[in-house]
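S.K.: Return atomic coordinates for the entry below.
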Amino acid sequence: MSKAGGAPLGRPRGFDADEAVERAMAVFWEHGYDGVSLTDLTRAMGITKTSMYAAFGNKEALFRKTLERYAEGPGSYTTRAAHEATAREVAAAYLNGSVQTSTQPDRPAGCLAVQGFVAAGHLGDNACEALTGWREGNRAHLRDRFRRAMDEGDLPADADPDALAGYLMTLANGIAVQAAAGATRDELQDVADTALRNWPSA
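M.R.: Coordinates of the predicted model:
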């Protein structure tokens, strides 16, 4: 008999689950969902397929787990940006976070979630729901913060908080795609800085 999401009762799992998820995240991040086989994953995680199924379920379930890890770690710049003092500082922190996360020297280039959306047609409902939830959650964080900025007089009265949130997310997605294609951090930072020159002021 097994406990939920874990190894059989009374039998130690024999590996560090957090480290295994971290390694799987790197593989999905670099190669995307379609470009990764179970053999690729288990080899990177240092476990057998039997152990992978017992601990995480199937490939789709493992991808969802790595997306959660990404959202809490490298992809958490949206949440951090929302705490900035002004709407423009929020936008700058968000775009800068996208540039930095997409061009880390010790991480794959680009964005794990963007890689996932490219393969969305091949994902099951659970993984697609996780991706959609991540995207909509980020948009809501930004939208709500910009609504507050309007209430505080930090954005013009005719600003559209949802459109501004979508604008930033589209830029961030483009930054991630360009990073995966080989663009440098300096090149992408120039893109972010240029976009910010058009930011609306009260």
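S.K.: CA atoms for contacts and neighbours, from now on please.
M.R.: Fine.
S.K.: what ranges do the helices span in this protein?
M.R.: Assignment of helices within the chain using DSSP state H yields the ranges 17-31, 38-45, 49-56, 59-72, 77-81, 87-102, 112-118, 125-151, 161-180, 185-196.
S.K.: With residue 202 as the reference, name the closest of those.
M.R.: Proximity to residue 202 (Cα to Cα) singles out helix 125-151 among these, at 8.6 Å.
S.K.: sorry, back to before: what's the closest of the helices of the chain to residue 9?
M.R.: If you check each of the helices of the chain against residue 9 by Cα to Cα, helix 49-56 wins as the nearest, at 11.6 Å.
S.K.: gap between the closest one and the chain center?
M.R.: If you compare the mean C-alpha spot of helix 49-56 with that of the full chain, they lie 24 Å apart, counting by Cα atoms, centre = their mean, to the nearest Å.
S.K.: do stretch 161-179 as well
M.R.: 13 Å.
S.K.: which residues touch the closest residue to residue 82 other than its chain neighbours?
M.R.: Once flanking residues are discounted, residue 82 sits nearest to residue 90: 5.6 Å by Cα to Cα, 6 or more residues apart in numbering. Contacts for residue 90 (Cα atoms under 8 Å, 6 or more residues apart in numbering) come out as 81, 82, 83, 84.
S.K.: One more sequence to fold, the one below, so I can look at both together:
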Amino acid sequence: MKTPQKAPIGRPRGFDTDQALEQAMRVFWEQGYEGASLTDLTDAMGITRTSMYAAFGNKEDLFHKALERYTEGPASYGARAMREPTARQVATAFLNGAVWATTRPGSPTGCLGVQGSLAAGDPGRNARDALAAWRNEHTSLLHDRFRHAVDEGDLPPDADPGLLARYLMTVGNGIAVQAAGGATRDDLQRVADMALQSWPSA
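M.R.: The predicted structure follows:
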């Protein structure tokens, strides 16, 4: 005699949350926080608003989750660059990664972290602040890495780790803006190569 199976507790979701979040990330990346309407998001995710709220929270909650996914996916070149053995290699990997990520075939151009909410009214203020904090965090990580390089003698003792970090982030952000404006990968790679010509040597 078969043992009767217990009915599952709760109703299983009828969609792949991972895939839905991927689609939401792409919408925010392409349209920005304020430009992405709930209809745009739910249409791309293939779910209803009710399902979106149940799985991800409100639009702002969804944006934060999408930014986390972006950081761990397309923008993961930043974390990988930090592991390079020398400061010059860190800088090279960071800018090359920025060029690759912002011009990747089949993906939106530019950078979610740069263009996601540069100009925002009151409804998008929190998203704008979150992205500013995201960029500042990455600048701080570069700063710490370059300060370590100065201490190790990999950078000259008069090198300014904070200025180098800001320089790299400014060039990387500029690459993203140019990519969103239609600049080609080859053109942007040449920009990255030129920026590295002035990198200090120990």
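S.K.: before we move on, the earlier item: highest average neighbour count across the helices of the first structure?
M.R.: Between those, the one whose residues have the most neighbours on average, counting mean count of other Cα atoms under 10 Å, is helix 87-102 (a mean of 23).
S.K.: so how far does that one sit from its counterpart in the second structure?
M.R.: If you overlay the two and look at helix 87-102 of the first structure, the average distance to its match in the second structure is 0.4 Å (mean Cα distance after the TM-score superposition for the first structure).
S.K.: Between helix 185-196 and that helix, find me the angle.
M.R.: For helix 87-102 of the first structure and helix 185-196, the angle between their directions (axes from the mean of the first three to the mean of the last three Cα atoms, to 10 degrees) works out to 160 degrees.
S.K.: okay, and helix 87-102 of the first structure goes to which residues in the second structure?
M.R.: Against the second structure, the aligned range for helix 87-102 of the first structure is residues 87-102 (TM-score structural alignment).
S.K.: Format the helices of the first structure as TSV; extra columns: distance to residue 10 of the first structure.
M.R.: As requested, the helices of the first structure are exported to TSV (distance: least, Cα to Cα, whole Å):
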stretch	distance to residue 10 of the first structure
helix 17-31	17
helix 38-45	23
helix 49-56	14
helix 59-72	23
helix 77-81	39
helix 87-102	40
helix 112-118	35
helix 125-151	30
helix 161-180	44
helix 185-196	49
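S.K.: ok, the spatially closest residue to residue 28 of the second structure that is not a sequence neighbour - how many residues close by?
M.R.: Closest residue to residue 28 of the second structure apart from its sequence neighbours, by Cα to Cα, 6+ apart: residue 36 at 6.0 Å. Using other Cα atoms under 10 Å, the number of residues around residue 36 of the second structure comes to 18.
S.K.: Need the counterpart of residue 36 of the second structure in the first structure.
M.R.: Per TM-score structural alignment, residue 36 of the second structure is aligned with residue 36.
S.K.: how close does that match get to residue 22 of the first structure?
M.R.: Spatial separation of residue 36 of the first structure from residue 22 of the first structure under the definition Cα to Cα, to the nearest Å is 15 Å.
S.K.: related to what we said a few turns ago, are any of the contacts of residue 90 of the first structure buried, and which?
M.R.: Neighbour-count burial (16 or more other Cα atoms under 10 Å) is assigned, among the contacts of residue 90 of the first structure, to 81, 82, 84.
S.K.: with those in mind, which one is nearest to residue 46 of the first structure?
M.R.: Looking at those and their distance to residue 46 of the first structure, the nearest is residue 81, at 35.4 Å (Cα to Cα).
S.K.: quick one: contacts for the closest one?
M.R.: For residue 81 of the first structure, the contacting residues are 89, 90, 91, 93, 94, taking Cα under 8 Å, 6+ apart as the criterion.
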